[in-house]
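S.K.: here is a sequence together with a model predicted from it:
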Amino acid sequence: MSETKALITPPGADKVLARKRPAAPARSARQRVGRVLLYVMLIAAAIAMLIPFFWMVMSSLKDANSVFSVPIRWLPDVFVWQNYVEIWQESGLLTWIKNTLILSVGVTLLQVTTGSFAAYGFSRIRFPGRDALFLLYIATIAVPWQSYMIPQFIMLSNAGLANTLWSILLLQAFGAFGVFLMKQFYETVPEELSEAARLDGLSEYGIWARIMLPLSVPAIASLSLLTFVNTWNDFLGPLIYLRDPSLWTMQLGLNNFVSSLYDVNFGVLFAGLVISVVPIAIVFLLGQRYFVEGIATSGLKG
């Protein structure tokens, strides 16, 4: 056996292999160092992003004179929990939250429905000019809303929808980004499923509702999360269309709460800001896994 091995192995091969063996530990050591540096950079970036939120939460528990003290005091000397009671008592916070939830949930449902339905037509139904129409529709993403918000306001005012929640719902019921996101996902679904459903007598509406939607949960979650957060944080739309205080959203209400006070208690204001961030944080934490899956695996594929 040893003679056979000696015949197979060329002369000097053992020395070459001996020189190459130490390279693997060195390479693995470099990988560990690179991984540690990557983790350090990610932790530093996470801390840099979380510091403003930490300061906001701590400021909501300070008295009015301690929020902008110099030097900065990260932790309050006395935790003023009364700030959260005062923001509820001195403002229409409950009304603002209700209106913002109505708009955020309503716009999210509308954009998911219209975006997924239009995306199905662009990805599965063939008609003349389909690709050109899709590119033209997606190109509207590059057009800033400020360039056509005045004609929109005139149209909705003439329709009697200004100063109503319906104006915001109709403005944001359709979104080109949602169509693009859902279409990119639908194109990853095998078309044989649609063909088999058509042979079984299922209509296009049935294919969309019973096949495509159940398979596109990650993309729907991504679109829902992005739409909900954007609508919740929207300030310019409610500022233009909602003049009645009973229709104000969180962002508009907090802005007017500050401007209506002669001596602003920033501790109370930051308490309101913390309350406004909590729903977004909850939604993001619940949908984070689906959001990452929808974006990374299919949502932005070309």
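M.R.: Structure's in. What do you need? The structure displayed is predicted, hence computed values, not measured ones.
S.K.: rest of the way, CA atoms for contacts and neighbours
M.R.: Noted.
S.K.: without its sequence neighbours, what residue ends up closest to residue 301?
M.R.: residue 184 (6.1 Å; CA to CA, 6 or more residues apart in numbering).
S.K.: tell me the contacts of that neighbour?
M.R.: When the contact criterion is CA atoms under 8 Å, 6 or more residues apart in numbering, the partners of residue 184 are 298, 299, 300, 301, 302.
S.K.: mind listing what's buried in the helix or strand that residue 106 is a member of?
M.R.: Remark: residue 106 resides in helix 93-124, with elements defined by DSSP states H and E. Within helix 93-124, the residues that qualify as buried by neighbour count (16 or more other CA atoms under 10 Å) are 93, 95-97, 99-123.
S.K.: so which elements touch it?
M.R.: helix 130-138, helix 165-171, helix 176-186, helix 217-232, helix 250-259 (3 or more CA pairs under 8 Å, 6 or more residues apart in numbering; DSSP states H and E).
S.K.: highest average neighbour count across these?
M.R.: Mean neighbour counts were taken over these using mean count of other CA atoms under 10 Å, and the top value, a mean of 24, falls to helix 176-186.
S.K.: relative to residue 244, how far out is the residue nearest to residue 242 when sequence neighbours are not counted?
M.R.: Distance criterion CA to CA, 6+ apart; nearest residue to residue 242, sequence neighbours excluded, is residue 163 at 4.5 Å. Taking CA to CA, to the nearest Å as the measure, residue 163 falls 7 Å from residue 244.
S.K.: the more surrounded of these two?
M.R.: Neighbours of residue 163 and residue 244, each counted by other CA atoms under 10 Å, are more numerous for residue 163; the result is 19 against 9.
S.K.: residues in contact with that one?
M.R.: By CA under 8 Å, 6+ apart, the contact list for residue 163 reads 241, 242, 243, 244, 247.
S.K.: so what's the residue count around the last one?
M.R.: Here the count is done by other CA under 10 Å, and residue 247 has 20 residues near it.
S.K.: please tell me how far it sits from residue 55.
M.R.: As judged by CA to CA, residue 247 and residue 55 stand 30 Å apart.
S.K.: this is the comparison structure:
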Amino acid sequence: MGTETLQTPWKKAVWYLVLTALAVMVLFPVYMTLVRALSTPAAYVQAGQPPWPVDVQWDVFSRAWNVGDFGSKIWVSVVVTVIIVAAQLLTSVLAAYAFAFLEFRFKRVLFVVFMATLMLPIEVTLIPNVQSIRSFEWLNSYPGLVGPFLATAFGTFLIRQGFMGIPRDLRDAAALDGFGHLAFLRRVAIPVTKPIVASFAVIAFLAAWNQYTWPRAVVTEGDWETIQIGLKSVQASTVDQNNLGFAAALIAALPILLLLVFLQRQLVRGLTAGAVKG
């Protein structure tokens, strides 16, 4: 008993050291990006590229914002991201409920086909989707930016795993109480699997916000450029002032960092719950 009591503090100390080391490894690139953003490029190189700012330029973020015209680009990215996340949540929840609770012909086959779409990289569907957007005359528009991403097989799979953990007896009891499918979904299924739904919302946000290939393919006017396209433009137009590119990268990553900081528990709980219940 005494030996176990003595070992516990040491185990905790080791775990804290390991986690601290991992945190440093993850955060160090972010720190170095901040250092490069604040430093004057020529002075930083002449100083040997140390891990601290050199000849600090405190106005670098405002300059990067103006050079990249980030005001309009962030607005486009926010609208696109909100539409995609909302649509994927709606379609994924409804499809997951159907695959988890409803009985219909070829259910297993349809689910396998549905999941098989996860194996298709964007390069396979890019050209046909772009041609479709052109035929609909949706270039430089919100429908063109969000159209192919209103549904996702990954969200259906993840939320279905959570729904499969709900006891069948609970569904039967709700039916006896007069709950229809929509009432059971709204009052029971979603509240029970809230961590999983929240974790998928975070994942969908990250994917939508970081899109570059698709917006680049369907946007030809500057007014419809997203933040990721603007980031690339800043990096290409300020080669002699590369600290502006680092500052722009931090501005583009700020919403993601804030989201992960405030919703990290929901993300971990949701993914863990989905793995355990599956």
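M.R.: Arrived safely, thanks for sending. These numbers come from a predicted model, not from an experiment.
S.K.: returning to that earlier point: which one among the contacts of residue 163 of the first structure gets closest to residue 175 of the first structure?
M.R.: Comparing the contacts of residue 163 of the first structure against residue 175 of the first structure with CA to CA picks out residue 241 as the nearest, at 19.1 Å.
S.K.: ok, which of the helices and strands packed on helix 93-124 of the first structure comes nearest residue 199 of the first structure?
M.R.: Ranking these by proximity to residue 199 of the first structure (CA to CA) places helix 176-186 first, at 19.6 Å.
S.K.: give the aligned range of the closest one in the second structure.
M.R.: Residues 153-163 of the second structure are the counterpart of helix 176-186 of the first structure, counting by TM-score structural alignment.
S.K.: average offset between that stretch and the first structure?
M.R.: Here stretch 153-163 of the second structure, set against the first structure after superposition, deviates by a mean of 0.4 Å using mean CA distance after the TM-score superposition for the first structure.
S.K.: quick revisit: which of the contacts of residue 163 of the first structure are retained in the second structure?
M.R.: Comparing the contacts of residue 163 of the first structure with the second structure on both residues aligned by TM-score structural alignment, their matches' CA atoms under 8 Å, the contacts found in both are 241, 242, 243, 244, 247.
S.K.: just give the number of residues close to the first one.
M.R.: Per other CA under 10 Å, the neighbour tally for residue 241 of the first structure reads 21.
S.K.: wait, what's in contact with it?
M.R.: Counting by CA under 8 Å, 6+ apart, residue 241 of the first structure touches 153, 162, 163, 164, 167, 168.
S.K.: and which of those is nearest to residue 271 of the first structure?
M.R.: Within the set of the contacts of residue 241 of the first structure, residue 168 lies nearest residue 271 of the first structure; the separation is 26.6 Å, counting by CA to CA.
S.K.: the closest one reaches residue 236, doesn't it?
M.R.: No. Taking contact to mean CA atoms under 8 Å, the distance of 10.6 Å between residue 168 of the first structure and residue 236 leaves them out of contact.
S.K.: the residue in the first structure that residue 73 of the second structure lines up against and residue 228 of the first structure, how far apart?
M.R.: Using TM-score structural alignment to pair residues, one finds that residue 73 of the second structure aligns to residue 96 in the first structure. Here the distance between residue 96 of the first structure and residue 228 of the first structure works out to 16 Å (CA to CA).
S.K.: swap in residue 286 of the first structure?
M.R.: Look at residue 286 of the first structure and residue 228 of the first structure: by CA to CA, they are 13 Å apart.
S.K.: repeat that for residue 127 of the first structure.
M.R.: Using CA to CA, one gets 33 Å for the distance from residue 127 of the first structure to residue 228 of the first structure.
S.K.: ditto for residue 300 of the first structure
M.R.: The spacing between residue 300 of the first structure and residue 228 of the first structure, counted by CA to CA, is 19 Å.
S.K.: could you do residue 217 of the first structure as well?
M.R.: To residue 228 of the first structure, residue 217 of the first structure is 16 Å away according to CA to CA.
S.K.: counterpart of residue 26 of the second structure in the first structure?
M.R.: Alignment note: residue 26 of the second structure maps to residue 49 in the first structure; criterion TM-score structural alignment.
S.K.: ok, now residue 95 of the second structure?
M.R.: Looks like residue 95 of the second structure aligns to residue 118 there (TM-score structural alignment).
S.K.: contacts only, for the nearest residue to its match once chain neighbours are set aside.
M.R.: Leaving out its chain neighbours, the residue that sits closest to residue 118 of the first structure by CA to CA, 6+ apart is residue 179, at 6.3 Å. Residues in contact with residue 179 of the first structure (CA under 8 Å, 6+ apart) are 114, 115, 116, 118, 119.
S.K.: surely the last one and residue 177 touch.
M.R.: This means residue 119 of the first structure. No. Counting by CA under 8 Å, residue 119 of the first structure stays clear of residue 177, with 10.3 Å between them.
S.K.: quick check: the counterpart of residue 120 of the second structure in the first structure vs residue 61 of the first structure, distance?
M.R.: Residue 120 of the second structure maps onto residue 143 in the first structure when the alignment is built from TM-score structural alignment. In this structure, residue 143 of the first structure lies at 42 Å from residue 61 of the first structure, with CA to CA as the measure.
S.K.: over to residue 241 of the first structure?
M.R.: Using CA to CA, one gets 34 Å for the distance from residue 241 of the first structure to residue 61 of the first structure.
S.K.: same deal with residue 248 of the first structure?
M.R.: 25 Å.
S.K.: and the nearest residue to residue 133 of the second structure once chain neighbours are set aside, what does it touch?
M.R.: In space, residue 133 of the second structure comes closest to residue 144 once its chain neighbours are excluded; the distance is 5.9 Å by CA to CA, 6+ apart. Applying CA under 8 Å, 6+ apart, one finds that residue 144 of the second structure lies in contact with 133, 138, 218.
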